[in-house]
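Enquirer: Give me the fold of what follows.
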Amino acid sequence: MRKTIVLILSAVVLQAVPVLARTPSPENAQVYFIWPSDGMVVGHAFWVRMGLRNMGIAPKGTDIAKTGHHHLLIDTDLPENMDQAVPNDRNHLHFGAGETEARIELPPGSHTLQLLLADKDHIPHDPPVYSKKITVTVK
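Expert: Next up, the predicted model:
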């Protein structure tokens, strides 16, 4: 009898958890690098300037349609699951205050950079808005 009650309560709790829908993005939205460009040689500390077309920038937590904030992916691929928040680690830099440029430091060598726009909760839009992956060489 006790197992039956636990199973029934579990089913009720699971049904009460809302499923969050991904934030829609316009089909013509584009995120891109203003600087650096693909193949560029840069110093160990350099500026990254991020551009966005047909959407707006808003800080994390701001719920305004057709807006988001930048995430810089360094030496990694796009997240496999676009239904979850972008990780927050040394390979995934968050610009949740709405920044469109940042000074970053990388060790010498070849590095890949890619931009991914995400919504107020750091979840990529639907469809996702991401840049072409570029490569820079740090001297």
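
Enquirer: C-alpha only now, for contacts and for neighbours.
Expert: Noted.

Enquirer: In contact with residue 24, which residues?
Expert: For residue 24, the contacting residues are 66, 125-127, by C-alpha atoms under 8 Å, 6 or more residues apart in numbering.

Enquirer: got it, and residue 127?
Expert: When contacts are counted by C-alpha under 8 Å, 6+ apart, residue 127 touches 24-25, 27.

Enquirer: Now show me the structure for the sequence below, then we'll compare the two:
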Amino acid sequence: MKLHKAGALARSRSLLLVALLAAPFALSFAQGGPTPAPANAYAYIGYPNNGETMPAGKPFRVWFGLRFMGVAPRGVKFPNTGHHHLLVDTDLPPLDHEIPSDRNHLHYGAGETEAMIELAPGKHTLQLLMGDDRHIPHNPPIYSKKITIYVK
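Expert: Predicted structure coming up:
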């Protein structure tokens, strides 16, 4: 009887430890806002490519890719659509809140699928994040892989 209780206590301590260790990771996977997105939709940066060097001192084109979902301007609420946000040198914002609008979170609310940007010389990261008609990420959130580019 004592052995059975000791084994049950050890198992419950192990489960508690696993739950405590997993908690920070569970919090980092926000579900996104209230607007649904197709489960198979994905965004990608078509140009520039990861690791590419861009010329300093002049704007270059960033091409936004999106599959299995449509593009619609800000304020247009239509199923399975959204608009692009380009994240420059930053991580994803909270996925269940409005996407910030600043020099690191560029909004393309007119439905643009490409942009001309100019960056200072150095190493930079770019990532796309789709927002709904109110600039809130979808559920599930639709975002690209983060790429690194160099400006010289």
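
Enquirer: Columns secondary structure on top of the contacts of residue 127 of structure 1, output as TSV?
Expert: Below are those laid out as TSV (DSSP: H, G, I helix; E, B strand; the rest coil):
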residue	secondary structure
24	strand
25	coil
27	coil
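
Enquirer: roughly how far is the helix or strand hosting residue 7 of structure 1 from the heart of the chain?
Expert: Assigned by DSSP states H and E, residue 7 of structure 1 falls within helix 2-16. Distance of helix 2-16 of structure 1 from the chain centroid (C-alpha atoms, centre = their mean, to the nearest Å) equals 36 Å.

Enquirer: Could you point out the helix or strand that follows it?
Expert: strand 30-35.

Enquirer: quick one on the thing from earlier: which one among the contacts of residue 127 of structure 1 gets closest to residue 61 of structure 1?
Expert: The closest of the contacts of residue 127 of structure 1 to residue 61 of structure 1 turns out to be residue 24 (C-alpha to C-alpha; 15.8 Å).

Enquirer: Counterpart of that closest one over in structure 2?
Expert: Correspondence of residue 24 of structure 1 to structure 2, assessed by TM-score structural alignment: residue 36.

Enquirer: again with residue 110 of structure 1
Expert: For residue 110 of structure 1, the residue aligned by TM-score structural alignment is residue 123.

Enquirer: Could you tell me how many residues sit around its match?
Expert: The burial count assigned to residue 123 of structure 2 is 14, neighbours taken as other C-alpha atoms under 10 Å.

Enquirer: Identify the residue nearest it in space, chain neighbours excluded?
Expert: residue 150 (4.6 Å; C-alpha to C-alpha, 6 or more residues apart in numbering).

Enquirer: can I assume the one you found sits in a helix?
Expert: No. According to three-state DSSP, residue 150 of structure 2 belongs to no helix; its state is strand.

Enquirer: What are the boundaries of the helices in structure 2?
Expert: Assigned by DSSP state H, the helices in structure 2 fall at 2-27.

Enquirer: Report the contact partners of residue 44 of structure 1.
Expert: Residue 44 of structure 1 makes contacts with 105-108, 138-139, as judged by C-alpha under 8 Å, 6+ apart.
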